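In: Task: produce atomic coordinates for the following.
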Amino acid sequence: MIETFEKIEDIEIRLLLEALYVRYHYDFRNYAMGSIKRRLRQAREQMGFATISALQERVLHDETMLPRLLDYLTVQVSEMFRDPSYFRAIREKVVPHLKTYPSLKVWIAGCSCGEEVYSLAILFREEGLEDRTIFYATDINQDALRAAEAGVYDLDRIQLFTENHRKSGGKSSLSDYYHASYGRVSFDRSLRERVVFSDHSLVTDAVFGEMHLISCRNVMIYFDRPLQDRAVGLFSDSLARKGFFGIGSKESLRFSAHAEEFKEFVREEKIYQRLGK
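Out: Predicted coordinates for the structure are as follows:
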C-alpha cells in the first residue's frame, strides 16, 4: 500500500513540475528529485492539501499561490559572510588579481535574500574595489529578490553576521554598514547603488554577460547531474578569461562535463579560475 502511494505521488510530482513549467515557465524538472519531493510534501502539508494533485489544481487556477509554492521550492537559507574562510580567500587570494582590472563585474547567482550580495559589497568596499564594480544579483524567486533589494534583516541575526565578518578578515565594524530599529537592521542604501537585482534562471536562461567573479554557492547541490552540467557551462561561458568561480563547500566541479575549463585556485574553499579562452 505504501509503495503504491509513493508511485502515485511520484506521478503527481512529475505532473506538477510539468504544469509549473508550461503555465508559469519555472522549470524544476531537473532538480534533484529527493529534495523536490521533501519540499513538495512540506508544502502540501503546511498549505493544507490532501494530495499533490490538489495542490497542482489550486496553483494552476490561482496565480497568487505561485509565490507561496516557490518559497518551498527555492531554498532561502543563508547568512552574511557564510563560511568566513571562503570570503577570506576571496579577500586575500582573488582580490589582488581583481585589482589589476579597471572595471569589474561580479555575479551572485541564486542570491536568495541578499546576504551574500551585501557581504561581497562590503568586502569590495573595504578592499577599495566597490567604485569600479557592478554586482549582478539574480534569483528565480521574486519575493527573495525584493527582500534582497530591501536589505532588512532581523536584529537577532546580526551577532552571527558580525562574527562571520570578523573571521572573514573584515577591516571595519559591520555596524558601520547598517542602522538598527524596532528589532530589525537595515543595511545602508549606498551598498545597493552598484547592484543590479534581476530575475534569472540557471535552468532556462542564457549567458549573463562577461564576469570577473561568479559566486554560486549551495545552489547546484539541488540540481541533478545534467542540470549541474548546464549551469557550469553557463558560468564558464559567462566568465572573462581567467575569471574566478566560487561554489559551495559540498559542491564540486570534478565530475562536470566542463571541469577541464577550470583549474583549482583555492582548493579548500572551492574557488576555481577559468582557463584562458
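
In: Only C-alpha atoms from now on, for both contacts and neighbour counts.
Out: Will do.

In: got the residue ranges for the strands in the chain?
Out: 104-109, 133-139, 152-154, 178-181, 184-187, 195-199, 211-216, 239-247, 262-266, 271-274 (DSSP state E).

In: Which residues does the first one contact?
Out: Applying C-alpha atoms under 8 Å, 6 or more residues apart in numbering, the contact partners of strand 104-109 are 98, 116-117, 132-139, 210-217.

In: Measure how far that strand is from the centre of its chain, please.
Out: 12 Å (C-alpha atoms, centre = their mean, to the nearest Å).

In: please give me the structure for this one as well, since I'd like to look at both together:
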Amino acid sequence: MTALSDADDAALTALLEGVYHRYHYDFRGYAEASLRRRIAAALGHLRCPSLDDLRARVLAEPRCFGELLRFLTVQVSDLFRDPSYYRSIRECVVPYLRTYPSLKVWVAGCATGEEAYSLAIVFAEEGLLERTLIYATDIHPESLRTAEAGVYDLDRFARFSESYRLAGGHGSLSDFYTASSSSAILDRRLKQAILFSDHSLATDVAFAEVELVSCRNVLIYFDRPLQNRALGVLRDSVRRKGFLGLGAKETLRFSSHAEAFGELVPEDRIYQRR
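Out: Prediction:
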C-alpha cells in the first residue's frame, strides 16, 4: 500500500466531493489520517493507478463505489465488545429504564449488528426486551444486511461467551443462539426487537426521541467539526434524563454539547441528559 502524498490533496478533495454529489455519502469531515490510509488501501485493491482514476471509476460504476465504501467505513464489531460498558448499562442504566412503560434505544453506527444484539440480550435478561424497540443504523448497506440476518461465524462465539460473562451475563450466551454447521443464528426474539435502517451522522438529523443512544467507536473517525455535528444529532435524540454511551476513546469534553449531559459512569463513557 502506497501512502498518499501532499500532492494528492486536490485529487482527494475532488474524490470526496464527487462521492458526496453522486451518492450523497459525506466523508469530507472524516479524520484525515485515517481517511488517507483507507483510500490508499482502496487504490491498491481496486488497481487504480491514481486518485483521478479512482474518482472516474467510482463516479461511473456504482459497484466500484460499493467496493470503496467497504474501505471508507469501519465495520469491526463483536458481541459485548468492551464488557465493562455492558455491565455498566446493566447495573447503572437499566434501573432507570425499568421506570418507563416502553423504551426506545438507538444504536448509531451499528456496523454488522453485534452491539445492537448485545444490548438486546442485556434487555432480555433484565426483563425489558418485550417493551423495547431498538433502532440500529449504519451507512453501509451490506453491513445492515448482515446485521438483519443475525448469522455470525460460530468460531467467534468462544470469545463472545467470555465477554458476555465479563459483562455480567446471567446465564449462558448459548441461550440466545442456535448453532448450525459453522454458523450461529441469533434468536428470533432478539431480531424482532431491532429495526435496522440507513442513517448518516454526517448528513442526517436526529433519528427519534429515545431513552438510550449507544454510539461507540464512530466519532474517533471524524474530525472535530463533524464530531460536534454528530454529537448534536445524538443530543437531540436523547430525551430529558435519557442516556448516551460513547466508545472508550471518545468523550463529550471539548464539544459544544458537553453541558447538556452529566457523567453517569465516566470510566465507561456513559452520560445522562440533564
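
In: And the TM-score between them?
Out: Scored against TM-score structural alignment, normalised by the length of the second structure, the superposed chains reach a TM-score of 0.97; 273 aligned residues with a C-alpha RMSD of 1.3 Å.

In: if we can go back for a sec, please produce a markdown table containing the strands of the first structure, extended by mean neighbour count.
Out: Putting these into a markdown table (neighbours: other C-alpha atoms under 10 Å) gives the following:
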| stretch | mean neighbour count |
| --- | --- |
| strand 104-109 | 22 |
| strand 133-139 | 23 |
| strand 152-154 | 17 |
| strand 178-181 | 13 |
| strand 184-187 | 18 |
| strand 195-199 | 17 |
| strand 211-216 | 24 |
| strand 239-247 | 22 |
| strand 262-266 | 17 |
| strand 271-274 | 24 |
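
In: What residues does R230 of the first structure make contact with?
Out: 202-203.

In: again, 10 Å this time
Out: R230 of the first structure sits next to 202-204, 223, 236, 256-258 when contact means C-alpha atoms under 10 Å, 6 or more residues apart in numbering.

In: again with E125 of the second structure
Out: Residues in contact with E125 of the second structure (C-alpha under 10 Å, 6+ apart) are 90, 119, 169-171.

In: Please identify which pair of these lies farthest apart.
Out: L119 and G171 (15.2 Å; C-alpha to C-alpha).

In: the more surrounded of the two?
Out: Using other C-alpha atoms under 10 Å as the criterion, L119 of the second structure and G171 rank with L119 on top: 22 against 11.

In: Next up, the contacts around L252 of the second structure.
Out: 227-228, 231, 244, 246, 258-263, 269-271.

In: so E130 of the first structure touches F124, yeah?
Out: Yes - the pair E130 of the first structure / F124 is scored as a contact, 4.9 Å apart, by C-alpha atoms under 10 Å.

In: Can you list the buried residues in stretch 163-171 of the second structure?
Out: 163-165, 167-169 (16 or more other C-alpha atoms under 10 Å).

In: Distance to V19 of the second structure added to these, as JSON lines?
Out: Output for those, formatted as JSON lines (distance: C-alpha to C-alpha, whole Å):
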{"residue": "S163", "distance to V19 of the second structure": "38"}
{"residue": "Y164", "distance to V19 of the second structure": "39"}
{"residue": "R165", "distance to V19 of the second structure": "43"}
{"residue": "A167", "distance to V19 of the second structure": "40"}
{"residue": "G168", "distance to V19 of the second structure": "43"}
{"residue": "G169", "distance to V19 of the second structure": "43"}
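
In: Could you tell me which of these belong to helices?
Out: 163-165 (DSSP state H).

In: Now render those residues as a markdown table, adding distance to E61 of the second structure.
Out: Formatted as a markdown table, those follow (distance: C-alpha to C-alpha, whole Å):
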| residue | distance to E61 of the second structure |
| --- | --- |
| S163 | 41 |
| Y164 | 42 |
| R165 | 46 |
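
In: if we can go back for a sec, which of the strands of the first structure sits closest to L160 of the first structure?
Out: Nearest of the strands of the first structure to L160 of the first structure, taken as C-alpha to C-alpha: strand 152-154 at 11.3 Å.

In: List the contacts of the closest one.
Out: So strand 152-154 of the first structure is in contact with 113-115, 147, 178-188, going by C-alpha under 10 Å, 6+ apart.

In: and of these, the nearest to P67 of the first structure?
Out: Closest approach between the contacts of strand 152-154 of the first structure and P67 of the first structure, by C-alpha to C-alpha: A147, at 13.2 Å.

In: Tell me which residues touch the closest residue to S197 of the second structure other than its chain neighbours, please.
Out: Once flanking residues are discounted, S197 of the second structure sits nearest to T137: 4.9 Å by C-alpha to C-alpha, 6 or more residues apart in numbering. Going by C-alpha under 10 Å, 6+ apart, T137 of the second structure touches 106-113, 116, 143-144, 147, 195-201, 207, 215.
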